[in-house]
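A.B. asks: coords please:
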Amino acid sequence: MSLKIRLSRGGAKKRPFYKIVLADSRSPRDGKFIEKLGTYNPMLPHDHEQRLVLKEERIKHWLSVGAQPTDRVAKFFATAGYIAARVQPEQSKKPQPKAKAQERLKEQQKAAEAAAAEAPAGE
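C.D. replies: Model (predicted):
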């Protein structure tokens, strides 16, 4: 059985409230869980004490047993100091322009720099 520490959504429409739960990885997001480990209320200000409530002792126990936190929960645990921060993978280069377009942009930048350098000298 693979254990996950993840968020389970509650609250009304457009008013989210999350429970941080330990669940079997095969169970549905808002379905059956083993233990509630905390709460997260994104509607509260960042400095509010009730925005993120964690049960430190139980979290440390389940992490030592081998439960894997999801990405968002891992960020919460990293800020709380329970685990080391995960390194974000490098973003893909897909949205960048192709090679010829990048060359044209570099040429335009060089031309703009040359024009800017000549303008003050001509005054």
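
A.B. asks: Only C-alpha atoms from now on, for both contacts and neighbour counts.
C.D. replies: OK.

A.B. asks: So the spatially most central residue of the chain, which state does it fall into?
C.D. replies: By Cα atoms, centre = their mean, the chain has its centre lying nearest to Arg72, at 5.1 Å. Secondary structure, DSSP: H, G, I helix; E, B strand; the rest coil: Arg72 is helix.

A.B. asks: Another for comparison:
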Amino acid sequence: MALKIRLTRGGAKKRPYYRIVIAEATSPRDGRFLEKVGAYNPMVAQDHPERLTLNEERIKHWLSVGAQPTDRVARFLGKAGLIEARTYRETPTKSAPKKKAQERAKAAAAAAAAAE
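C.D. replies: So this is what the prediction gives:
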């Protein structure tokens, strides 16, 4: 039984409210869960104390049993200091100039240096 610490959506249309729950990995997003361990309300200000509430001792228990947080929940837990904060994205190399453009830039820099 693989356990996940993840978000389940609640609230009205265009007014999301999420519960942080412990659930089996194969259960549906808003389906059956084992325990509610927190809540996340994205509609309030970022510095508001009710934006994110966590039951830290229960989360520590479930982490020790082997529950794996999803990426978003891992970010929350990293900010709260419950787990080590992960680095999520590396700088993309796709947007870097291609080989010929890099050669032209080097040539232009060399020409500018020679002109001085």
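
A.B. asks: Got a TM-score for the pair?
C.D. replies: The TM-score (TM-score structural alignment, normalised by the length of structure 2) is 0.85; 115 aligned residues with a Cα RMSD of 2.2 Å.

A.B. asks: what about Ile83 of structure 1, neighbour count?
C.D. replies: 14 (other Cα atoms under 10 Å).

A.B. asks: does Lys79 of structure 2 sit in a helix or strand, and which one?
C.D. replies: helix 71-80 (DSSP states H and E).

A.B. asks: how much does that helix stray from structure 1?
C.D. replies: Helix 71-80 of structure 2, aligned to structure 1 and superposed, deviates on average by 0.9 Å (mean Cα distance after the TM-score superposition for structure 1).

A.B. asks: And for that helix, what's in contact with it?
C.D. replies: Helix 71-80 of structure 2 is contacted from outside by 5-7, 20, 83-86, using Cα atoms under 8 Å, 6 or more residues apart in numbering.

A.B. asks: mind running it again at 10 Å?
C.D. replies: Residues outside helix 71-80 of structure 2 that contact it (Cα atoms under 10 Å, 6 or more residues apart in numbering) are 4-7, 20-21, 40, 52-54, 56, 59, 68-70, 81-88.

A.B. asks: For PyMOL, what selects the buried ones among those?
C.D. replies: To isolate the buried members of the contacts of helix 71-80 of structure 2 in PyMOL, using 16 or more other Cα atoms under 10 Å:
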select buried, resi 4+5+6+7+20+21+40+52+54+59+68+69
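
A.B. asks: For stretch 100-107 of structure 1, buried residues please.
C.D. replies: So stretch 100-107 of structure 1, judged by 16+ other Cα under 10 Å, has zero buried residues.

A.B. asks: got the contact list for that stretch?
C.D. replies: Stretch 100-107 of structure 1 has contacts (Cα under 10 Å, 6+ apart) with 96-97, 99, 108-113.

A.B. asks: Among those, which pair sits farthest apart?
C.D. replies: Comparing every pair within the contacts of stretch 100-107 of structure 1 by Cα to Cα identifies Gln96 and Glu113 as the most remote, at 22.6 Å.

A.B. asks: Looking at these two, which has the bigger crowd around it?
C.D. replies: With neighbours defined as other Cα under 10 Å, Gln96 of structure 1 and Glu113 compare such that Glu113 has more, 12 against 9.
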